[in-house]
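Participant: Show me how the following folds:
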Amino acid sequence: MPAGLVISAPASGVGKTTLTLALARAWRHRGLNVQCFKSGPDYIDPAFHAAATGRASVNVDSWAMDRGTIAHLVSRGTDADIALAEGSMGLFDGVAARGVCGTGATADIAEMLGWPVLLVIDPSGQAQTAAAIAAGLRDYRPGVRLAGVVLNRVASPRHEDLVRRALNDAGIAVFGALPRHAEISLPKRHLGLVQAEEQAEIGKLIDEAARFVAEHVDLDAVLRAAAAWSPQAAASGLNVAPPGQRIALARDAAFSFVYPHMLEAWRAAGAEIVPFSPLADETPNASADVCWLPGGYPELHAGRIASNVRFRGGLRAFAETRPVHGECGGYMVLGAGLTDADGVRHEMTGLLGLETSFAKRRMHLGYRLAALAAPMPGYRASARLRGHEFHYSTILAQPDTPLAVVHDATGAVIAETGSQRGHVSGTFFHLIAEDR
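Facilitator: From the prediction side, this is the model:
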């Protein structure tokens, strides 16, 4: 029977991802099968999980997914020795309004699965107060059980002793303390970590993190603290429809933000995915019946995309007879132009009239519930879709027919409606599931 554990923290930036990767790789070195999950709408961390474990990781999200979908996704851990669910933000951080079966908080997943929480605490600038924070998290919500704590970025042995004593007095187990070790920090950029596929040395970095954590954390005690777990039978599968039977999927450093469960759902429904690289000036496969451009970092490659005449012309020809859909960065590339951070405008494919700018930065972040006003690949008009938006671009123009009425998690209508023209559609949100 596998064991399950949730890795969380009081806030973002404390070291959850690094500890998750290190534990996964350290246990893998011991011959254990490790299955990772990511709580919340993060499309970068699952690739790091896969690099650490050799097994695909998927997102589980209490705001966008129903319990049956979450159970279906988590059931992939049945044959693992240990399942790790990495949280997002702080343990109880979610949106104000409840979604399908929760607010998107990591605590929802911990309570739903019955897995105890391993807290990563960074006591920088404090000592005994770290114990008060951990105790508060332990006692805040009935049904969420604390396994213990790993301290990160401890300044000195004296500092560690002060924090350990306070945690011991509070009845909270300390599984280890990590001194500051900048060499294992993962590179970041404006949307989070630099993607795993962009880091040639990611394997060595994870190995070093595993070695470092194994020296300072009691791996056996952490494993014993995980909950024995018997996966529940899933009443339903994934609420995701494939956009077509044969899908041309843009896939390279500029187009990489795809939730793993989306691709899994497409394949499970019998669809075939045919990847192509816009950055390599490739065109959608001629035999495909739909083209999908996911998000990513097109702003970092805008000049190259603009100069790839073969890609742009091939996509335009494809769109004359077949559906094309873009999400976030993919939507921007379907537009008329993209202005980069230096204020230089680059001509995009022109299939939509959207104009976006990174010179005028504005953060757009949050869950989205969209009621389609027109059909898009895989979904009829009036379908309700749940997704998540995260980018730093400003909309300069969005002149085409709105694709949807889009609300944020509070129910407020937002301006990022998406667009539709002919066979082409685009959204700023990344689709997670249909609302049923």
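
Participant: Could you use CA atoms for every contact and neighbour count after this?
Facilitator: Noted.

Participant: how long is stretch 379-393 end to end?
Facilitator: End-to-end distance of stretch 379-393 (CA to CA, to the nearest Å): 27 Å.

Participant: mind listing what's buried in that stretch?
Facilitator: Under the neighbour-count criterion of 16 or more other CA atoms under 10 Å, stretch 379-393 has Y379, A383, R384, L385, R386, G387, H388, E389, F390, H391, Y392, S393 buried.

Participant: can I assume the fourth one sits in a helix?
Facilitator: Put plainly, it is L385. No. Counting by DSSP: H, G, I helix; E, B strand; the rest coil, L385 is located in no helix; its state is strand.

Participant: Just give the nearest non-adjacent residue to it, would you?
Facilitator: E434 (4.5 Å; CA to CA, 6 or more residues apart in numbering).

Participant: Also the third one?
Facilitator: Leaving aside its chain neighbours, R384 sits nearest to A371 (4.5 Å; criterion: CA to CA, 6+ apart).

Participant: mind checking how far the helix or strand containing the one you found is from the chain centre?
Facilitator: With secondary structure defined by DSSP states H and E, A371 is part of strand 364-372. Relative to its chain's centre, strand 364-372 lies at 15 Å (CA atoms, centre = their mean, to the nearest Å).

Participant: and it, what does it pack onto?
Facilitator: Here strand 364-372 touches strand 384-391, strand 404-408, going by 3 or more CA pairs under 8 Å, 6 or more residues apart in numbering; DSSP states H and E.

Participant: contact partners of the following helix or strand past the last one?
Facilitator: This means strand 404-408. Per DSSP H and E, strand 404-408 leads on to strand 419-421 as the next helix or strand towards the C-terminus. By CA atoms under 8 Å, 6 or more residues apart in numbering, the residues outside strand 419-421 that reach it are 351-352, 374, 398-404, 425-427.

Participant: Mind picking the two most distant members of those?
Facilitator: Distance extremes for the contacts of strand 419-421: the farthest pair is L351 and A404 at 17.9 Å, using CA to CA.

Participant: Proceed likewise with the subsequent sequence, for comparison:
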Amino acid sequence: MAAGLVISAPASGVGKTTLTLALAHAYRGRGLTVQCFKSGPDYIDPAFHAAATGRASVNLDSWAMNRETIARLVSRGADADLVLAEGSMGLFDGVAARGVTGTGATADIAEMMGWPVLLVLDPSGQAQTAAAIAAGLRDFRAGVRLAGVALNRVASPRHEDLVRRALADAGIAVFGAMPRHAEISLPKRHLGLVQAEEQAEVGDLIAEASRFVTEHVDLDAVLQSACAWSPPSVARALSVTPPGQRIALARDAAFSFVYPHMLEAWHASGAEISTFSPLADEGPDVSADVCWLPGGYPELHAGRLAANTGFRSALRSFARTRPVHGECGGYMVLGEALIDAEGARHEMAGLLGLETSFAKRRMHLGYRLAELAAPMPGHKPGARLRGHEFHYSTIVAQPDTPLALVRDATGAIVAETGSQRDNTTGTFFHLIAEDR
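Facilitator: Sure, this is the predicted structure:
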């Protein structure tokens, strides 16, 4: 029987990812089978989880997914010794209005699965107040149980002692205290963490984090705090309609943001996926019946993509007879042009009239609920799709037929409607699930 534990914190940037990776690597080194999950719409961390555990990690999202979908996804942990679910933002942070099963908060998953929470606390600039924060989080929601805390970035032994005493007085277990250690900090990029697949040194970083955490955290106590757990009895496969029987998927450093559970669901539904690299000037497999361009960092490779006439010509040829869909960065590449951060304009595929610019950065972040006005691969008009948008581009032109009526999590209509022209469609949001 597996044991489950949620790794969360009061806020972002406290060290959840580093601790999750370190624990997963350390327990794997002890011979345990570890299954990781990511709460919320982050599509980068699961790749790091896979590097640490040797097993695919998927997202669990209470705003976008129904309980059956979440149950099917967590069932992959049935054969594991330990499940570690990494949270996003702070423990109770979500959107203002409930989605399918919750607000997207990590606490939703903790309560739904009955997994206790290991809280990562950064007491920088405080001492006893850290205990007050932990106690407040412990008592905020009756269905969420706190297993204990791990202190991160403690300043000195005296600082650690002050915080430990206050937590002991509050009846909160402390599993360890970690001083600052710059060598295990994962590099940052303008959209957050760099992608695991483009970090050659990621294995070394995880190993060093594991060594460091093992030195400062009581791994036995953490393991004992995890709750014995049996996955719900459901079919493993998700019920989805793939965008096609044979899918040509763009996959390289410019196109890698796609939710793992979506690819698995396509495979489970009988679809075949062939990958190609636009950065290597490759086009989609001519035997495919649909082409899908996920998001990523095309703005960092705009000049190269514009110069790769073989890729663009092959994509245009494909789109004359078969559907092509792009998400976020993929959508931008399907457009007329992309203006980079320096203001240089780069010609893109021209299958849509969209023109976007990074010269004037504006963050677009949040859940999206789209009601399709036109079909897109795998989904009929009227379908309600749930996804998440995160980019810094601005729309210069979006002249094509809107693909959908798109709202944010509060129900407000947003301007990023997506586009449809002939066989080509695109959205700024990354698809997570369809309301069924």
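
Participant: Name the surrounding residues that touch the strand holding A371 of the first structure.
Facilitator: Outside strand 364-372 of the first structure, the residues touching it (CA under 8 Å, 6+ apart) are 380-393, 403-409, 429.

Participant: now swap in stretch 112-119 of the first structure and tell me
Facilitator: So stretch 112-119 of the first structure is contacted by 4-10, 110, 134, 144-150, 225-227, 229 (CA under 8 Å, 6+ apart).

Participant: and those, which of them are in helices?
Facilitator: A110, A134, A225 (DSSP state H).

Participant: Just the closest of these to L21 of the first structure, please.
Facilitator: A225 (18.0 Å).

Participant: okay, now that closest one: neighbour count?
Facilitator: A225 of the first structure has 21 neighbours, counted by other CA atoms under 10 Å.

Participant: for L191 of the first structure, same thing?
Facilitator: 14.

Participant: Could you do R189 of the second structure as well?
Facilitator: Neighbours of R189 of the second structure using other CA under 10 Å come to 9.

Participant: Any figure for the gap between it and P46 of the second structure?
Facilitator: Distance of R189 of the second structure to P46 of the second structure, computed by CA to CA: 17 Å.

Participant: Could I get the contacting residues of A265 of the first structure?
Facilitator: L238, V240, A241, P242.

Participant: Equivalent analysis for A433 of the first structure, please.
Facilitator: A64, M65, L238, N239, V240, L385, R386, G387.

Participant: Can you show me which of these carry over to the second structure?
Facilitator: Retained contacts for those in the second structure, judged by both residues aligned by TM-score structural alignment, their matches' CA atoms under 8 Å, are A64, M65, L385, R386, G387.

Participant: biggest separation within those residues, which pair?
Facilitator: So, those by CA to CA: farthest apart are M65 and L385, at 10.8 Å.

Participant: Which neighbours do those two have in common?
Facilitator: I432, A433.

Participant: And the residue in the first structure sticking out farthest from the centre, how close does it get to V14 of the first structure?
Facilitator: In the first structure, R158 marks the outermost C-alpha relative to the chain mean, sitting 37.3 Å out by CA atoms, centre = their mean. Using CA to CA, R158 of the first structure is found at 21 Å from V14 of the first structure.

Participant: rewinding a little: just flag the most distant two among the contacts of A433 of the first structure.
Facilitator: Spatial extent of those (CA to CA) is set by the pair L238 and G387 at 14.1 Å.

Participant: Q398 of the second structure contacts E336, doesn't it?
Facilitator: No. Applying CA atoms under 8 Å as the test, Q398 of the second structure and E336 come out as separate, 9.8 Å apart.

Participant: shared neighbours, these two?
Facilitator: With CA under 8 Å, 6+ apart, Q398 of the second structure and E336 have common neighbours G353, L354, E355.

Participant: ranges for the helices of the second structure?
Facilitator: Using DSSP H, helices in the second structure cover 16-29, 45-53, 67-74, 106-113, 128-139, 157-169, 202-216, 219-225, 260-268, 302-307, 309-319, 329-334.

Participant: looking at the ones you listed, which is closest to T417 of the second structure?
Facilitator: Of the helices of the second structure, nearest to T417 of the second structure by CA to CA is helix 329-334, at 11.6 Å.

Participant: Strands of the stretch 51-200 of the second structure, start to end?
Facilitator: Secondary structure of the stretch 51-200 of the second structure (DSSP state E, counting those that start in this stretch): strands at 58-60, 82-86, 117-121, 146-154, 174-179, 188-189, 192-193.

Participant: The fourth one vs the first structure, average distance?
Facilitator: Between strand 146-154 of the second structure and the corresponding residues of the first structure, superposition yields a mean separation of 0.2 Å, by mean CA distance after the TM-score superposition for the first structure.

Participant: Remind me what that strand packs against, helices and strands.
Facilitator: strand 117-121, strand 174-179.

Participant: go with 10 Å
Facilitator: strand 2-8, helix 16-29, strand 117-121, helix 128-139, helix 157-169, strand 174-179, helix 202-216, helix 219-225 (3 or more CA pairs under 10 Å, 6 or more residues apart in numbering; DSSP states H and E).

Participant: angle of that strand against strand 174-179?
Facilitator: In terms of direction (axes from the mean of the first three to the mean of the last three CA atoms, to 10 degrees), strand 146-154 of the second structure departs from strand 174-179 by 10 degrees.
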